[in-house]
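> structure for the following, please:
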Amino acid sequence: MSDKIYKLLLLLLMTAFSGFTQAKKTTFTFKYHKGLAPLESYWFNVYKPLVNNSLGEGNQFDKKFISTVKSGDSCETKYEYKVEEITCATIADLLGHEIIIIPGDHITIHIGKENKTRIAGQSGAFVRQWVHELSYTGRNKFVYSMLDTLSTFDGDLRNGSLSRFKKEDPDLIGFCKEVELRYQNRIRFIENYFRIYKIPSTVQSFAKSEIRSAYLRNLLVPLMWHKNISDYPPEYTTLIKNTRFTDQNLYFKTNLYSIAALEFAFWINQAPAEKDKSLSLIRQYDWIKTNYQNKIRDHQITGHLDNIVQLDYGKSTFDSLFIDFSSIATNKIYMNYLTRNNISLRNKQSVVFTYDQAKTSIITNYNGDKKQFSELIGTKPVVIIFWASWCKPCIEELPYEKMLESNYGAKIDFVYISVDYSKPAWITKGKELKILNNSYYLENSMKSEIVKHFKITTIPRYLIYDKQGKKVDDEDLVPSDKRFGSILETLITANFRGKIISPY
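Predicted coordinates:
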């Protein structure tokens, strides 16, 4: 082969390889008002499917800063993201805009002004899961706007509430019909969208999976109200009993498929009247082990065992299930995760901090002023709320917290303590959510003495104190539960008869 031909072939090969690697580079250009997003803002984080948020796996796509251009009041920031396959993702904004990414795309995302969160949809009013409207430009712009458009039509897929049904006495026939109607409406809408905008087939399958998973999750709601599967109309009893989530691609590349799988394993094996919690934990484990295989099975069991440890459901239960899992697990990463986290968590739990040691934990406000935790209590009743910018359940409870604060704020202090690992993330998210008064950052975050003293392993977490500085038993309730408001109501009356945990 002549030297000239060799060089020509080498050039062609390099060109082809360059084209291939370029196709994998996915860039998002964010256009926004200069006051909205600082350079280190969470806005530029693009989150992987929810299944990656657990088990120590990275929950964001790797990104590389390209440039920022400012012109008057407008800014334009470009990032490159490492995305290898078509996948669901979430752009940060409150609970986030759900999108489906096509690798190699170059999309411009226009961040609009704040918009009202409660809007009217096909099935009635609902709360939008984001604050700012987004619009997209680029070759596949209709792919990126698809799930936002669907949410505006009939509610966010991640929020399955059907508000007119009461948990005390739900009409299960009417409930199932309502869930079915919403599902059919969404399917008709999205199929019409596919036709109009010529959506690629793989993207179609992901979108339909999200809609189907939302439908199945909605059907489980009465079980959360302590109904039994046998209470459902027969066809839905059969559907729930026979549903399995075995598509590995959908499990790891979409948001709701894996969540629905976990919820099915949990709720259909619950027995509300069962006093021994370990029995349902073992039943859930056996159900996952029987009905799933390989990586899905290993991921589900790892998440299940991790919950047993994190929520302190019992060392003996964990140990027996862990030994059994060790004999069948095919994924060493998950086994190593369980071993490492189990040892680490038990070591932490063996360290006990008294309240006298913990009360000096330092909290800092937006201005950088510091005080000790103990300074929050002892002058008037107070509700202390532990939260973080990345915590979706925390943000979901915020409207209820604000409602209670508007009702009782004159007599009860509401204090927000962030356990974020990053102060900028706390400041940015706190101000975006308008958590302006009594907002603090906990120094040392989840490693602080106050967190260890109260064994805070999950958030949101609430501590309630009376005006004498005594901790009140909140029964592990959250503000969205009406009983939480009842505790506050009785707390400010002279004849409070709630249970006092003394001293701390």
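
> from now on I want contacts and neighbour counts done on CA atoms only, so please keep to that.
Fine.

> looking at this, residue 351 is in a helix?
No: Residue 351 is assigned coil when assessed by DSSP: H, G, I helix; E, B strand; the rest coil, not a helix.

> how much space between it and residue 226?
Separation of residue 351 from residue 226 (CA to CA, to the nearest Å): 37 Å.

> how far away is residue 329 from residue 264?
If you go by CA to CA, the gap between residue 329 and residue 264 works out to 21 Å.

> my bad, should have said residue 237
Distance, residue 237 to residue 264, by CA to CA: 13 Å.

> looking at those two, which is more packed in?
Taking other CA atoms under 10 Å, residue 237 and residue 264 do not tie; residue 264 has more neighbours (22 against 15).

> I have a second one here; can you model it like the first so I can compare?
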Amino acid sequence: MRITYLIFFLGSCLSFQFTAGQSTIIIDNLSDNKFFGFFYGNEFNDLESSIKLRQKDLFGGYLSRYSIATDVPLVVVFTNGSAMNGSPVLLYPGDTCEVHDDGSGGYSFRNRINRNGDFEILDKMEQEYGFVLPGNLGLILSSRLDIMYIVDRVRSAYINRKMFIKNFEKAHLISNEYRIATEKLIHQKYAISLLFPFYLPQDSLGYNFENLPTEYYTILNDGIEGVFDDSQLHLNSYQLVLWNYCKFLSINSLNTSIEFVTMFQNATQHFSGKSREFLMFLVLKKYTGKGLPDFQQNAETFLREYPESDYREYLLRLIPNDLTNEMLKLANERLIAFNGTDITWKQIIDRNKGKVVYIDFWASWCKPCLQEMPYSASLRDSLKNKDVTFLYISLDRNKDSWIRASSKLNFDYSQHFLFKSESELKNLFALQAIPKYLIIDKEGNIYSPDAPRPSDPRLYNTLLKLSVE
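Next up is the predicted model:
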């Protein structure tokens, strides 16, 4: 079940972290022959593990101290290698957690500021009533499954967990902060478990969601009441609530060609605040690399709405992988060179292999495009001794207008090209609005499909950095 949890919990293992000002310290005080490992989810819904964080000392041995840079609380799950055992602990920035043998094959956790009850509560709850995994994993969604029987089990587990917190608090020293945080966590777990029809695998016949009982919807609506809270966004349990509730809202489009578009629309229209921003990002992340026709347009909607988003750089690293593959499929598409001859996209890229390529999509009738040209000339001069090439590709429909406008710019004509009227590349790069700019790195991969304008001070440093890498 632990392996199942890893897949369900995150679904992806791409590593990327915020730069954080604080650290959580984990100290391994176990015997040398005991397996030790842990994992947790980060703000991007990715899995981080002790394997990634291991550091060696001067003699080549592994240190027993792990430091997690974080500004937010984390639920860290410790594992001894058994597929059925996991020990969750809620750790805050600045906490130091010592991990010891508990004498029975498991772990015990000690907090250096004498609030050991804080570190023990989730682990004890896991042992008594489960916490790490929704209790309905392992089931198959089919017309034969008794939905309300599963719902009753979920409700019973939630009631037992709430009672457990009250009883635990009577016998152990637990801070008010941890008690409140634990109550929110088990509410999130309850909501996730109620949403099981939208993440359980279906049998070979599929499942008709119209068969869900009316009573199920009533209980679900009651269960999610009060669960949406931007302050919980750093926790993967809350991220899973957002994801699966969005699937619930998209119930009629699941497993159809419009699933992605509907999920993105529902994330946009039915959520607010930071939860909305994260969920829009997560939908894009989950569907990247699938060659979906509306993907690029929706990705750019997100980037326009949230230009300063903490997810922006991460997303820009994902989108190019998808775009690069699609771009390579169009290698033989023809454009018009300034001398009037045809040239393929591959020929243009091959000419500049080993260089950073900054592409300016413009047109003679586009005033904002022309306003950027002096900045482009200045930037090009500043980088003339670097491995950076500037290309200018016009969307003009009138060839003569393009030639006249290009001649006035006094640029290197060999870097000027014109799209043909029916261009798949133009559609791929989602050029519904210009000016637009794109960066291709030295390896020929798209680095940024929505690069800064020449007038943006950030662009010089970006191009300079890429040129020396």
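
> okay, residue 351 and residue 226 of the first structure: which has more neighbours?
For residue 351 of the first structure and residue 226, the more surrounded residue by other CA under 10 Å is residue 226, and the numbers stand at 15 against 10.

> so where do the helices sit in the stretch 301-450 of the second structure?
Under the criterion DSSP state H, counting those that start in this stretch, the stretch 301-450 of the second structure carries helices at the ranges 312-329, 345-351, 367-382, 399-409, 424-428.

> with the stretch 201-350 of the first structure instead?
201-219, 221-224, 234-242, 248-253, 256-267, 277-291, 294-310, 315-326, 332-349.

> compare those helices and give me the one nearest residue 462 of the first structure.
Smallest distance to residue 462 of the first structure across those (CA to CA): 17.5 Å, for helix 294-310.

> now for the closest one, which elements pack on it?
Contacts defined by 3 or more CA pairs under 8 Å, 6 or more residues apart in numbering; DSSP states H and E place helix 294-310 of the first structure against helix 248-253, helix 277-291, helix 315-326, helix 332-349.

> quick one: these as a markdown table, columns for distance to residue 22 of the first structure and mean neighbour count too.
Output for those, formatted as a markdown table (distance: least, CA to CA, whole Å; neighbours: other CA atoms under 10 Å):
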| stretch | distance to residue 22 of the first structure | mean neighbour count |
| --- | --- | --- |
| helix 248-253 | 22 | 18 |
| helix 277-291 | 41 | 17 |
| helix 315-326 | 42 | 14 |
| helix 332-349 | 31 | 14 |
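
> same list (those helices) but as a markdown table, adding distance to residue 471 of the first structure.
Shown next, in a markdown table, are those (distance: least, CA to CA, whole Å):
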| stretch | distance to residue 471 of the first structure |
| --- | --- |
| helix 248-253 | 43 |
| helix 277-291 | 27 |
| helix 315-326 | 28 |
| helix 332-349 | 22 |
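
> closest one to residue 81 of the first structure among those helices?
Smallest distance to residue 81 of the first structure across those (CA to CA): 16.1 Å, for helix 248-253.

> now do that closest one: distance to the chain's middle.
Relative to the chain's own centre, helix 248-253 of the first structure is displaced by 18 Å; criterion: CA atoms, centre = their mean, to the nearest Å.

> try stretch 392-408 of the first structure
Centre-to-centre, stretch 392-408 of the first structure and its host chain are 17 Å apart (CA atoms, centre = their mean).

> where in the second structure does it fall?
Here stretch 392-408 of the first structure fails to align to any part of the second structure, judged by TM-score structural alignment.

> report the buried residues of that stretch.
By 16 or more other CA atoms under 10 Å, the buried positions in stretch 392-408 of the first structure come out as 392, 394, 395, 396, 398, 400, 401, 404, 405, 408.

> what's around residue 430 of the first structure, how many residues?
Burial of residue 430 of the first structure is recorded as 19 neighbouring residues (other CA under 10 Å).

> now do the same for it: its match in the second structure.
In the second structure, no residue is paired with residue 430 of the first structure, using TM-score structural alignment.

> next, residue 430 of the first structure: secondary structure please.
At residue 430 of the first structure, secondary structure determined by three-state DSSP is helix.

> picking up where we left off before, out of the helices and strands packed on helix 294-310 of the first structure, nearest to residue 357 of the first structure?
helix 332-349 (15.7 Å).

> now the helices of the stretch 201-350 of the first structure in JSON lines, with distance to residue 139 of the first structure?
Below are those laid out as JSON lines (distance: least, CA to CA, whole Å):
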{"stretch": "helix 201-219", "distance to residue 139 of the first structure": "14"}
{"stretch": "helix 221-224", "distance to residue 139 of the first structure": "39"}
{"stretch": "helix 234-242", "distance to residue 139 of the first structure": "40"}
{"stretch": "helix 248-253", "distance to residue 139 of the first structure": "22"}
{"stretch": "helix 256-267", "distance to residue 139 of the first structure": "26"}
{"stretch": "helix 277-291", "distance to residue 139 of the first structure": "41"}
{"stretch": "helix 294-310", "distance to residue 139 of the first structure": "34"}
{"stretch": "helix 315-326", "distance to residue 139 of the first structure": "47"}
{"stretch": "helix 332-349", "distance to residue 139 of the first structure": "38"}
